[in-house]
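> only geometry, no sequence info:
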């Protein structure tokens, strides 16, 4: 699937999900994921990234906290897909930490093992760092 078509498909699914719910928690920010990227996050569960190098979409299906309430860091695991503008594309498994800096600003860091399907399956390891502001 071409990266532009994948990006449009992901945007449509994200928009549909946001409209279907009555009240959504929307965050926007910047990240280093697909090179320098803009990030849109809905309900702390759907993360769409559009950057200089390509696009990515992650569904964060598992969230957790650490036992110490003084640590404002949560963890998450997700599943997603990515496509680069040079026709590389694949799936990934983001595993990360989310730090609530204050009520509206949070930072995250993740590693994501990924499989690149362009030219045959190839296992890779990627990562991302980002900051988002909740509206």
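Cool, the structure landed. Keep in mind that this is a model prediction, so the values were computed, not measured.

> Going by C-alpha atoms from here, please, whenever you check contacts or count neighbours.
Will do.

> where do the strands sit along this structure?
Here the chain has its strands, by DSSP state E, at 26-33, 35-42, 46-51, 54-65, 73-84, 89-92, 95-100, 105-116, 122-134.

> Second structure follows, compare the two:
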């Protein structure tokens, strides 16, 4: 049952990303390396869909709110909602809360904390930390 649900979640996320990419010829893709689900690759598509594929699992998030602090603070913030699958421990849902630092025209760094609800054997709350560096194509 859990394996089937994981396959369904991954298929749904893949479909959403492909539909988003095909609907707009001007797709903004930022890709790089991150530590979130272990160490791996990270991508942000159209500043809305975030994907992390790491050696400990995979995560996909939809960023639904972004904002700025003020003109003097170089960081922006974001809030999202998503799901993850750990390769050997199960799956869950999460709410990433993060900061972006745009330090060059094409480069940005981010850090986030993602409170989560894990559904492996028993449902329990936790938190995931993530940080990464992305280049905009």
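Thanks, I have it. Here the structure is a predicted model, which means the values were calculated and not measured.

> Can you calculate the TM-score here?
The TM-score (TM-score structural alignment, normalised by the length of structure 1) is 0.92; 134 aligned residues with a CA RMSD of 1.4 Å.

> quick revisit: for the strands of structure 1, which one sits closest to residue 18 of structure 1?
Among the strands of structure 1, the nearest to residue 18 of structure 1 by CA to CA is strand 35-42 (7.1 Å).

> matching residues in structure 2 for stretch 54-63 of structure 1?
With TM-score structural alignment applied, stretch 54-63 of structure 1 matches the range 57-66 in structure 2.

> on average, how far is that stretch from the matching bit in structure 1?
By mean CA distance after the TM-score superposition for structure 1, the fitted stretch 57-66 of structure 2 averages 0.3 Å away from its aligned residues in structure 1.

> aligned partner of residue 108 of structure 2 in structure 1?
Match for residue 108 of structure 2 (TM-score structural alignment): residue 106.

> For its match, give me its contacts.
Neighbouring residues of residue 106 of structure 1 by CA atoms under 8 Å, 6 or more residues apart in numbering: 98, 99, 100, 131, 132, 133.

> a markdown table for those, including neighbour count?
Converted to a markdown table, the contacts of residue 106 of structure 1 look like this (neighbours: other CA atoms under 10 Å):
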| residue | neighbour count |
| --- | --- |
| 98 | 22 |
| 99 | 16 |
| 100 | 17 |
| 131 | 21 |
| 132 | 21 |
| 133 | 18 |
